[in-house]
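Enquirer: Need the 3D shape of this:
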Amino acid sequence: MSGYLQNGRWHEGWYDTAATAGEFVRPQAVFRSMVTADGSSDYLAEPGRYRLYVSLACPWAHRTLVVRALKGLEASIPVSIVEPVMAGQGWAFSPALPDHANGFAHLHQLYTAVRADYSGRVTVPVLWDTATRTIVSNESADIVRMLNSAFNAYGVAALDLYPQALRAKIDRINAFVYENINNGVYRCGFATSQPSYERAFRRLFHALDWVEARLAGQPYLVSNIPTEADWRLFTTLVRFDAVYYGHFKCNRNRMVDFPYLSRYLRALYQTPGIAATVNMEHIKHHYYMSHPHINPTRIVPAGPKLDFTLPAFKQG
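Expert: Okay, here's the model as predicted:
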């Protein structure tokens, strides 16, 4: 069950959609510092210094795991994984999935360790600095950028997912995809009024139709190779048929009903290192068991049958 901290104390409670006419409004990330390679910030890129806290179920955390894998940073940036199902105190650790850095039982303890009177949602991903024992960032978009550029000395420096010449285009695509698709599925699923749901539904599928048309003429969103924009979209698409289509009522079309989007999704999934970041068991158990107001029985569907390994277009 979702909850939040108020002055450092945990409270169970859902988002206040009554204040927004039934529309889900995502709160902004609180911690927004940056790791840099040149010492221009308080956080210098060093191997082993930072730890990434993630949920394998969460699409926002998943994008950081994708970039970590693509950049070859697994050895330099260790990971702690929370249990997939949010219970009485939100994201939790367990003997099977422990907090290796701090030994906490719940993720909210990480937040109050930094700010005892913290108020707000407790979210993943979190980039934790073991040297100063603080949260550098809990904004996935910022963490993706840091992993792409700040740690080049310790990973695949030749790979740049945010090249200078394409940044304006990537930023425009990111903004459109975030507003209408990444967050759009949540606006559908977490809406508490029919008009809010239907508005989000129309915007979501208008955006997916637009992406489908774009991919009919080119292999990826911005370039002939994947960029940051593609990986930010990927983590939503890979969850779509399994959870968003049914659980979030995003049921006009499945991904497999879009010829170009489904081909694109398979091509991204088949990129070396990416399949290992996708844990469908965690994904399905999280969504269907952590939202009792949407799925009160907490029964996890046995389907659908998904195969992202079917042939896709040739990379590069």
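
Enquirer: Every contact and neighbour count from this point should use C-alpha atoms.
Expert: Fine.

Enquirer: correct me, but residue 128 touches residue 48?
Expert: No: if you go by Cα atoms under 8 Å, residue 128 and residue 48 don't touch, sitting 10.9 Å apart.

Enquirer: Same drill for those two, tell me which one is more crowded.
Expert: Counted by other Cα atoms under 10 Å, residue 128 and residue 48 do not tie: residue 128 has more neighbours, with 21 against 15.

Enquirer: Spell out which helix or strand contains that one, please.
Expert: Per DSSP states H and E: residue 128 is located in strand 126-129.

Enquirer: what sits against residue 236?
Expert: By Cα atoms under 8 Å, 6 or more residues apart in numbering, residue 236 lies in contact with 59, 181-182.

Enquirer: Look up the closest residue to residue 131, ignoring the ones flanking it.
Expert: Excluding its sequence neighbours, the residue lying closest to residue 131 (Cα to Cα, 6 or more residues apart in numbering) is residue 49, at 6.3 Å.

Enquirer: how close does the one you found get to residue 63?
Expert: 20 Å (Cα to Cα, to the nearest Å).

Enquirer: again, but for residue 69
Expert: Between residue 69 and residue 63 the computed distance is 10 Å (Cα to Cα).

Enquirer: Between these two, which has more neighbouring residues?
Expert: Neighbour count, other Cα under 10 Å: between residue 69 and residue 63, residue 63 has more, with 24 against 20.

Enquirer: in the protein, which spans are strands?
Expert: Using DSSP state E, the strands of the chain run over residues 3-6, 9-12, 35-36, 43-44, 50-54, 79-81, 126-129, 134-137.

Enquirer: Could you export these as CSV, including distance to residue 212?
Expert: Listed next are these as CSV, based on distance: least, Cα to Cα, whole Å:
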stretch, distance to residue 212
strand 3-6, 36
strand 9-12, 39
strand 35-36, 35
strand 43-44, 40
strand 50-54, 30
strand 79-81, 33
strand 126-129, 32
strand 134-137, 33
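
Enquirer: Skipping adjacent residues, who's closest to the most centrally placed residue in the chain in space?
Expert: The residue lying closest to the centre of the chain (Cα atoms, centre = their mean) is residue 60, at 1.3 Å. Spatially, and ignoring its direct neighbours in sequence, residue 60 is nearest to residue 140 (5.8 Å; Cα to Cα, 6+ apart).

Enquirer: Second input sequence below; structure requested for side-by-side comparison:
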Amino acid sequence: MSLLNKGVWVADESVENATLIPTATIVQADRYHLYISLACPYAHRANLVVQFLGLPITVSSVSSLKTDGWIFDQHFSDPILNRHHLYEIYQKHQHDFSGRATVPVLWDKAEQKIASNSSAELALNLATNWQNVAKNPHILVPNPLKNEIIALNHWLNDHITAKVYQIGFCRNQADYDTLLSEFFADLADLNKRLQHQPYLFGHEITLSDFFLFPTLIRFEKV
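Expert: Down below sits the predicted model:
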């Protein structure tokens, strides 16, 4: 996967991991723009929160095509900065940025910088801190359940969302078989949990449901 290495776009993996920009938002209508990919389950989380709560944050998607990283094209243009590649937005945030140019990206139009590129942190921030400006306020992270929700979100990330990618990129049959068996065992556990309730924490939707849904719906589409 191509990367930014001190602001330079390179085709190898000399920079190992994505660099997460800590989430820091000021609750203010029309201040932020959310860049997502309609193909990415990680970006889907934050978009679900924005759409469900009716938050005053504009949203657009990069192209579903990836040529040298996420791109914008005639069908999926950049309405804010008019860039052609997502990595150019990272370069505008920090000219010598090193790391993968990933989605989601929450762009601060006032400060002209990235306010977050961490899908889990961003979804939690939007779900907990933005209720006062939501058109459709709903408590997605009730205080008595907050620690349990965060813990389950981590589990869903590791055992469901990330596991699909691990299976897809397996390089030998033995690892593939092991991971696939683990994945379907975890799905079976979730199925038992949902047998007698519509949502992961009972009869009210929570943020954890927004962590599970993006992976499940992609199974339906595929």
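
Enquirer: Just give the TM-score of the two.
Expert: Between these two chains, after superposing, the TM-score reads 0.92 (TM-score structural alignment, normalised by the length of structure 2); 222 aligned residues with a Cα RMSD of 2.1 Å.

Enquirer: whereabouts in structure 1 does the lengthiest helix in structure 2 align?
Expert: Criterion DSSP state H: the longest helix present in structure 2 is helix 173-193. The aligned range for helix 173-193 of structure 2 in structure 1 is 194-214, by TM-score structural alignment.

Enquirer: picking up where we left off before, same list, the contacts of residue 236 of structure 1, but as TSV with neighbour count and distance to residue 43 of structure 1 please.
Expert: Listed next are the contacts of residue 236 of structure 1 as TSV, based on neighbours: other Cα atoms under 10 Å; distance: Cα to Cα, whole Å:
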residue	neighbour count	distance to residue 43 of structure 1
59	25	26
181	24	32
182	22	29
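
Enquirer: For my notes, please list the residues you listed in JSON lines and give distance to residue 115 of structure 1 for each entry.
Expert: Shown next, in JSON lines, are the contacts of residue 236 of structure 1 (distance: Cα to Cα, whole Å):
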{"residue": "59", "distance to residue 115 of structure 1": "26"}
{"residue": "181", "distance to residue 115 of structure 1": "32"}
{"residue": "182", "distance to residue 115 of structure 1": "29"}
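
Enquirer: between those residues, which is nearest residue 13 of structure 1?
Expert: residue 59 (21.5 Å; Cα to Cα).

Enquirer: That closest one -> structure 2?
Expert: That one, residue 59 of structure 1, aligns with residue 41 by TM-score structural alignment.

Enquirer: Please list all residues in contact with the counterpart of residue 114 of structure 1 in structure 2.
Expert: Aligning on TM-score structural alignment places residue 114 of structure 1 opposite residue 93 in structure 2. Neighbour list for residue 93 of structure 2: 112-114 [criterion: Cα under 8 Å, 6+ apart].

Enquirer: Kindly recompute the last result at 6 Å.
Expert: 113-114 (Cα atoms under 6 Å, 6 or more residues apart in numbering).

Enquirer: give me the stretch of structure 2 that stretch 268-283 of structure 1 matches.
Expert: Taking TM-score structural alignment, stretch 268-283 of structure 1 hits no residues over in structure 2.

Enquirer: so who does residue 113 of structure 2 touch?
Expert: Neighbour list for residue 113 of structure 2: 93, 107 [criterion: Cα under 6 Å, 6+ apart].

Enquirer: Could you report the distance from it to residue 89 of structure 2?
Expert: Between residue 113 of structure 2 and residue 89 of structure 2 the computed distance is 8 Å (Cα to Cα).

Enquirer: And for residue 30 of structure 2?
Expert: 19 Å.

Enquirer: Equivalent analysis for residue 61 of structure 2, please.
Expert: 13 Å.

Enquirer: Residue 221 of structure 2 now?
Expert: 30 Å.

Enquirer: neighbour count winner among the two?
Expert: Neighbours were counted for residue 221 of structure 2 and for residue 89 using other Cα under 10 Å; residue 89 has more, 21 against 6.

Enquirer: What sits closest to the more buried one if chain neighbours are left out?
Expert: Nearest to residue 89 of structure 2 is residue 83, by Cα to Cα, 6+ apart, at 7.2 Å.

Enquirer: Next up, the contacts around residue 155 of structure 1.
Expert: 71-73.

Enquirer: Nearest to residue 33 of structure 1 among those?
Expert: Nearest to residue 33 of structure 1 among the contacts of residue 155 of structure 1: residue 73, at 19.8 Å, using Cα to Cα.

Enquirer: In structure 2, what stretch matches the strand holding residue 128 of structure 1?
Expert: So strand 126-129 of structure 1 sits over residues 105-108 in structure 2, by TM-score structural alignment.

Enquirer: about what we covered before: so what's the residue count around the residue nearest to residue 131 of structure 1?
Expert: 16.

Enquirer: Which position in structure 2 pairs with it?
Expert: Using TM-score structural alignment, the equivalent of residue 49 of structure 1 in structure 2 is residue 31.

Enquirer: what about residue 153 of structure 2, distance to residue 200 of structure 2?
Expert: 11 Å.

Enquirer: What's residue 161 of structure 2 aligned with over in structure 1?
Expert: In structure 1, residue 161 of structure 2 lines up with residue 182, judged by TM-score structural alignment.

Enquirer: Kindly apply the preceding question to residue 218 of structure 2 instead.
Expert: Checking TM-score structural alignment: residue 218 of structure 2 goes with residue 239.

Enquirer: Tell me where structure 1 has helices.
Expert: Counting by DSSP H, the helices of structure 1 are 59-70, 108-114, 140-149, 167-177, 184-189, 194-215, 228-239, 259-269, 280-290.

Enquirer: For those, give me JSON lines that also has distance to residue 8 of structure 1.
Expert: Listed next are the helices of structure 1 as JSON lines, based on distance: least, Cα to Cα, whole Å:
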{"stretch": "helix 59-70", "distance to residue 8 of structure 1": "23"}
{"stretch": "helix 108-114", "distance to residue 8 of structure 1": "6"}
{"stretch": "helix 140-149", "distance to residue 8 of structure 1": "23"}
{"stretch": "helix 167-177", "distance to residue 8 of structure 1": "32"}
{"stretch": "helix 184-189", "distance to residue 8 of structure 1": "27"}
{"stretch": "helix 194-215", "distance to residue 8 of structure 1": "32"}
{"stretch": "helix 228-239", "distance to residue 8 of structure 1": "31"}
{"stretch": "helix 259-269", "distance to residue 8 of structure 1": "40"}
{"stretch": "helix 280-290", "distance to residue 8 of structure 1": "22"}
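
Enquirer: which stretch among the ones you listed comes nearest residue 36 of structure 1?
Expert: helix 140-149 (7.2 Å).
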